[in-house]
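Q: My questions are about this predicted structure, shown below with the sequence.
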Amino acid sequence: MPRFALLIEYDGGPFAGWQAQADRPSVQGAVEAALARLDPGFAQGARIAAAGRTDAGVHATGQVAHADLIRDWDPFRLSEALNWHLKPAPVAILAVARVDDEFHARFSAFERRYLFRLISRRAPLTHDRGRAWQVSHPLDLAAMREGAAHLLGRHDFTTFRSTMCQAKSPVKTLDELTITEAEIPQGREYRFTLRARSFLHNQVRSIVGTLERVGAGSWPPDRVAKALEARDRAACGPVCPPQGLYLTGVSYPQDPFATS
């Protein structure tokens, strides 16, 4: 059976997350329903596998999944057909590539990248409603960067891990945590970029929620180091809401979409 990699973009707002659920809408369910219109295997219940299972309300601009189909499609025609059948769901297939049977969207990946958007302004959001986390108070960029520096590298991230996390180990290596600031009408936008081989459940939202407390002046920057060292979920700051989080990319030893 030919295997295809799918590069997927979606607005997570209407969905209960990536993972298919029996009684709630999911991104996986939407893509599999579109595939069922095109492939007998999916009409009979075949499943796709993704690089990461985003939570309810989390968006993606670079999710990757793979599907084993009975028919050997031209990749461009498959992407066009899937996008037609995905309407009107806010899900788009950006690219499709034929890959080797050894390729696995999750297990072949060596890096995942996330973006979190945090907006500081008093006026309600309009265009970015549901696509960023808004706070009304000002934030100190330098303080947040100082706090973030304590989290780089290999650590036990138990403090920043959901109690529902199913990962075998809380030890992860955070390769990048950068924060940028930009002026927007009557406010400021802060963008947190995180990069690692893999992340724990709620790790990004726990980190951003904690750094927001630093930026607001409620935490001194060195409290982030103390929270990390505590290895205790109770030492974490608030877990921020999901709507500002985006899965922006997944890296593989060989980019399946390089020539697609």
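A: Thanks, I have it.
Q: only C-alpha atoms for contact and neighbour calcs from this point on.
A: OK.
Q: Now do residue 259: how many residues are near it, please.
A: By other C-alpha atoms under 10 Å, the residues close to residue 259 number 6.
Q: SS state for it?
A: Reducing the assignment at residue 259 to three states with DSSP: H, G, I helix; E, B strand; the rest coil gives coil.
Q: leaving aside the residues next to it on the chain, what's closest to residue 82?
A: Ranked by C-alpha to C-alpha, 6 or more residues apart in numbering and with sequence neighbours excluded, the top spatial neighbour of residue 82 is residue 34, at 5.8 Å.
Q: and the one you found, that's in a helix?
A: Yes. Assessed by three-state DSSP, residue 34 belongs to a helix.
Q: Touching, it and residue 78? I think so.
A: No. Contact status for residue 34 versus residue 78: not in contact, 10.6 Å apart, counting by C-alpha atoms under 8 Å.
Q: what's the longest strand along the chain in contact with?
A: In terms of residue count, the longest strand belonging to the chain (DSSP state E) is strand 171-184. Contacts to strand 171-184, defined as C-alpha atoms under 8 Å, 6 or more residues apart in numbering, come from residues 141, 144-145, 148-149, 151-158, 188-200.
Q: cutoff 10 Å now
A: Defining contact as C-alpha atoms under 10 Å, 6 or more residues apart in numbering, one finds that strand 171-184 is touched by 111, 113-121, 141-142, 144-145, 148-158, 188-200, 204, 207.
Q: Could you tell me which residues within that strand count as buried?
A: Buried residues in strand 171-184, defined by neighbour count with 16 or more other C-alpha atoms under 10 Å: 172, 173, 174, 175, 176, 177, 178, 179.
Q: Now distance to residue 220 too, for those residues, in CSV please.
A: Supplementary listing: the buried residues of strand 171-184 in CSV, determined by distance: C-alpha to C-alpha, whole Å:
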residue, distance to residue 220
172, 24
173, 24
174, 21
175, 23
176, 21
177, 18
178, 18
179, 17
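Q: and the comparison structure, right after this:
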Amino acid sequence: MRQRSPSRVVGSPFRAGGRRRPRRKRRRPRRTPKPRPRRRHPRRRRRRREQRPKTPHWKARVAYDGTSYAGFQVQANARTVQGELERALSHVCDEAVRVTGAGRTDAGVHASGQVIDFRTASALDGVTIGRGVNALLPEDIAVSALEPAAEDFHARFSATGRTYEYRIRHAPERDPLERRRELQIAGPLDLAAMRDASALLVGRRDFSSFAAGPGGVRSVRRAEWCQPGTSQLRFEVEADAFLRGMVRAIVGTLLWVGRGKIDVPGFERIVAANDRARAGPSAPANGLCLIAVEYRQDAANAASEEGLQGIPPLREEDE
């Protein structure tokens, strides 16, 4: 029987005879290009930035008794020196003020030469800000000097050096009036050996043996003992920066030398070991005080050649 050829099916991709139809290319709709943002001239951008008003920048010297505080830096659920300063400044300037400190002292450590910087849009002058802040601060914190700071000044990163002092009362009887500011030691101390050992600290080296946290390299410029009175000992150490707990660990190990537990070569081996477990215990915090912070007196980070200006005392007509 004769077979009939298949009829053409509507919509079939094949032609009659079994050949495939060529596909038609679909035309994609043309997309309208998005308008590019108009680029501003760099000179105009620079000119607009220069015309923006800059927030006034201030630096101040602060003294405090750290006995009642958990350190300088702000902490959650803890009373700190930075928290008290920010609270008082925010109230006086009527805006939120953030403070940066040159040294983040630990709990119980004092300061007579701490330096801070902050910014505020307040139109108040320095004398008004300083007096207002001191009126709101607790009795164990005071702003002793305040002045405008350079735009790029930073209390911590612009500092070139810091000096700490550790006070010891070397006497059998304690002084109740100075108990918060000095460590009392009744036993004998070899001051000559302690001086020889402290001289080994001068220079640039790794001080991991005296670090409470991660170690690092620091440059110690001066480390010396002085005896201003028959029952008074002072240890002053100056460096570009300090590791956490470094000064107290150094003092505790030097007291080992003074008490005869180790000799000067033994102290030198501890310095070179870079092992905190080899060094002595940290001295109590109440004897330590940050007494000075150094800066370069140039246009980059100093407001004036005279340094920080003191806040004038209240006069009778100002009260």
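A: Yep, that arrived. In this text, all values refer to a predicted model and were calculated from it rather than measured experimentally.
Q: Can you identify the element that follows the longest strand of structure 1 toward the C-terminus?
A: strand 187-196 (DSSP states H and E).
Q: What are the buried residues along that next one?
A: For strand 187-196 of structure 1, the buried set under the neighbour-count rule, 16+ other C-alpha under 10 Å, comprises 189, 190, 191, 192, 193, 194, 195, 196.
Q: next one: stretch 172-185 of structure 2
A: 180, 181, 182, 183, 184, 185.
Q: Tell me where the stretch 51-200 of structure 2 has strands.
A: Counting by DSSP state E, counting those that start in this stretch, the stretch 51-200 of structure 2 has strands at residues 57-64, 99-101, 110-119, 141-148, 159-170, 183-185.
Q: right, and those - which one's nearest residue 257 of structure 2?
A: If you check each of those against residue 257 of structure 2 by C-alpha to C-alpha, strand 183-185 wins as the nearest, at 14.1 Å.
Q: Identify all contacting residues around that closest one.
A: With C-alpha under 10 Å, 6+ apart as the test, strand 183-185 of structure 2 has contacts from 166-175, 178, 231-233, 255, 283-288.
Q: before we move on, the earlier item: need the buried residues of strand 187-196 of structure 1 in a markdown table with distance to residue 52 of structure 1, can you?
A: As requested, the buried residues of strand 187-196 of structure 1 are arranged in a markdown table below (distance: C-alpha to C-alpha, whole Å):
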| residue | distance to residue 52 of structure 1 |
| --- | --- |
| 189 | 26 |
| 190 | 24 |
| 191 | 21 |
| 192 | 19 |
| 193 | 17 |
| 194 | 15 |
| 195 | 13 |
| 196 | 13 |
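Q: and the equivalent of residue 254 of structure 2 over in structure 1, helix, strand or coil?
A: For residue 254 of structure 2, the aligned residue in structure 1 is residue 211 (criterion: TM-score structural alignment). Under three-state DSSP, residue 211 of structure 1 falls in the helix class.
Q: Run a quick neighbour tally on the nearest residue to residue 211 of structure 1 once chain neighbours are set aside.
A: Leaving out its chain neighbours, the residue that sits closest to residue 211 of structure 1 by C-alpha to C-alpha, 6+ apart is residue 144, at 5.5 Å. The burial count assigned to residue 144 of structure 1 is 25, neighbours taken as other C-alpha under 10 Å.
Q: List the residues that contact residue 144 of structure 1.
A: Residues near residue 144 of structure 1 by C-alpha under 10 Å, 6+ apart: 178-179, 208, 210-217, 219-221, 224.
Q: filter those to the buried ones?
A: In terms of neighbour count (16+ other C-alpha under 10 Å), the buried residues within the contacts of residue 144 of structure 1 are 178-179, 208, 210-216, 219-221, 224.
Q: In the stretch 201-319 of structure 2, mark out all the strands, start to finish.
A: Using DSSP E, counting those that start in this stretch, the strands of the stretch 201-319 of structure 2 run over residues 203-206, 217-229, 232-239, 288-295.
Q: Now tabulate those in CSV and tack on distance to residue 138 of structure 2.
A: Rendered in CSV, the data for the strands of the stretch 201-319 of structure 2 read as follows (distance: least, C-alpha to C-alpha, whole Å):
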stretch, distance to residue 138 of structure 2
strand 203-206, 39
strand 217-229, 31
strand 232-239, 28
strand 288-295, 19
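Q: Looking at those strands, which is nearest to residue 96 of structure 2?
A: Comparing those by their distance to residue 96 of structure 2 (C-alpha to C-alpha), the top pick is strand 288-295, with 26.1 Å.
Q: Residue 53 of structure 1 matches what in structure 2?
A: By TM-score structural alignment, residue 53 of structure 1 lines up with residue 104.
Q: from memory that match sits against residue 82, does it?
A: Yes. Contact between residue 104 of structure 2 and residue 82 holds when scored by C-alpha atoms under 10 Å: they sit 9.3 Å apart.
Q: Mutual contacts of those two, please.
A: Contact criterion C-alpha under 10 Å, 6+ apart; residues bridging residue 104 of structure 2 and residue 82 by contacting each: 71, 72, 73, 74.
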